[in-house]
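In: Provided below for reference: sequence and predicted model.
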Amino acid sequence: MESLGAPGAGLAIALENLFPPLPSEVILPLSGFTASRGEMDLLDVLVCTTLGSVIGALALYWVGALLGRERTLAIAAKLPLVKTSDIEKTEAWFQRHGRKTVFFGRMIPIFRSLISIPAGVERMPVLTFTLLTTAGSLIWNTIFVMAGYWMGEQWELVESYVGIGTNVVIGLVVLAIVVFVGVRLTERRKGRHANRP
């Protein structure tokens, strides 16, 4: 952190969008701690990490835009247990709640990265996406950078507490997948019984 400075922290956050295993929950508090020791400027850290968030999010947005609706539907049609209607329902939901999803999604572990792709698929206006991503990222980054700044040598505690929240999110995602698979398998079984003479 000392050798790369604020631009290095921004680069790490940009990469975190593309490779979620790189945890912003560690990078941001450590940046704040380094700034508290006078080895980085606090404002530079906030600007660079937010810029990194936006650059990483835009990269995934364009992946979604290049993928497009037709390719997404074609991929979904080949996935087991997934129906085209699932994608259509997701599209309808995103059209109603897309702005809130992009803004608040920047503050939810895992979804922080993933939310950019459906925004691109749905071709949310780039300016709107960029503004919402900037606002959400600035709030998230500021909270964690300042936590590291104020906590000093104990900055690692931030990651510990957020790790609990991240595990809860992962648990809910796994539960949702299990329920989804269970429902689809039950529907398939009922369909087979109904088709028997």
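Out: That came in fine, so what should we check first?

In: going forward, measure contacts between C-alpha atoms and count neighbours the same way
Out: Noted.

In: neighbours around the nearest residue to G10 once chain neighbours are set aside, how many?
Out: Leaving aside its sequence neighbours, G10 sits nearest to T49 (Cα to Cα, 6 or more residues apart in numbering; 4.0 Å). For T49, the count of nearby residues is 30 (other Cα atoms under 10 Å).

In: Comparison target, given below:
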Amino acid sequence: MEALGAPGAGIAIALENLFPPLPSEVILPLAGFTASQSEGKMSLFDAVLWTTLGSVVGALVLYGVGALLGRERVIFIASKLPLINVSDIEKTEAWFARHGKKTVFFGRMIPIFRSLISIPAGVERMPLSIFTILTLAGSLIWNTAFIMAGYALGEQYHLIEQYMGIVSKAVLGVVLLAVVIFIWVRLVDRRKGKHHAG
């Protein structure tokens, strides 16, 4: 960010969308802190503008990945995976058809899901204009909040990472628990099916 200014922050956030291990909870407060210290090199407005642009660009790339995969390829891949039924994909499609807009908007403010939500939006071919507007709105809120916090905290901006790290771990824990429950239920169903078949 010191070398490239606000565009550097935008590039970092675009990469964060593509590679979730790069946490926005670190990049955004740092951008706010940099804006508070940069003596004109990067303003708060520039930081919000460029990071939000980076968020949208990164999300559009992943939307494109989902669109290129398409429904048929996703179903084909799912049919080859153990413990996954095509009906799972169909249920997901139906759920996304009902709640897709809210999911894209609020998903931009949830760690980990920020990146992942763009792929099913692409698979389902959500209208690109709607996807872009929702992504822009959600990202603008998230980015502004963290940049402003970093700006206000100054050299203590790293405190945000500590607290959000707890939130990220909690989200990851819930996801892992859901995966474990899903696998357990599916294994139990298969055993019941074999028992009835016998």
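Out: Perfect, thanks for sending it. Being a predicted model, the structure only gives us computed values, none of them experimental.

In: ok so, going back, just to check, the residue nearest to G10 of the first structure is in contact with A6?
Out: Yes. Contact criterion Cα atoms under 8 Å: T49 of the first structure and A6 qualify, at 7.5 Å.

In: give me the stretch of the first structure that the helix or strand hosting K192 of the second structure matches.
Out: Using DSSP states H and E, K192 of the second structure maps to helix 158-197. Across the first structure, the stretch matching helix 158-197 of the second structure (TM-score structural alignment) is residues 156-195.

In: And R69 of the first structure, what's its match in the second structure?
Out: Looks like R69 of the first structure aligns to R71 there (TM-score structural alignment).

In: For its match, list the residues it contacts.
Out: R71 of the second structure makes contact with 123-124, according to Cα atoms under 8 Å, 6 or more residues apart in numbering.

In: Next up, the contacts around V174 of the second structure.
Out: V174 of the second structure makes no contacts at all, as judged by Cα under 8 Å, 6+ apart.

In: ok, so what distance separates it from I181 of the second structure?
Out: 10 Å (Cα to Cα, to the nearest Å).

In: ditto for R191 of the second structure
Out: From R191 of the second structure to I181 of the second structure the distance is 15 Å (Cα to Cα).

In: so what's the residue nearest the centre of the second structure up against?
Out: Nearest to the geometric centre of the second structure sits R114, at 1.3 Å (Cα atoms, centre = their mean). By Cα under 8 Å, 6+ apart, the contact list for R114 of the second structure reads 17, 107-108.

In: ok, and the closest non-adjacent residue to the equivalent of I112 of the second structure over in the first structure?
Out: Alignment note (TM-score structural alignment): I112 of the second structure maps to I110 of the first structure. With sequence-adjacent residues excluded and distances taken as Cα to Cα, 6+ apart, I110 of the first structure is closest to P20, at 6.7 Å.

In: close enough to count as contact, the one you found and F111?
Out: No. Assessed by Cα under 8 Å, P20 of the first structure is found out of contact with F111, at 9.4 Å.
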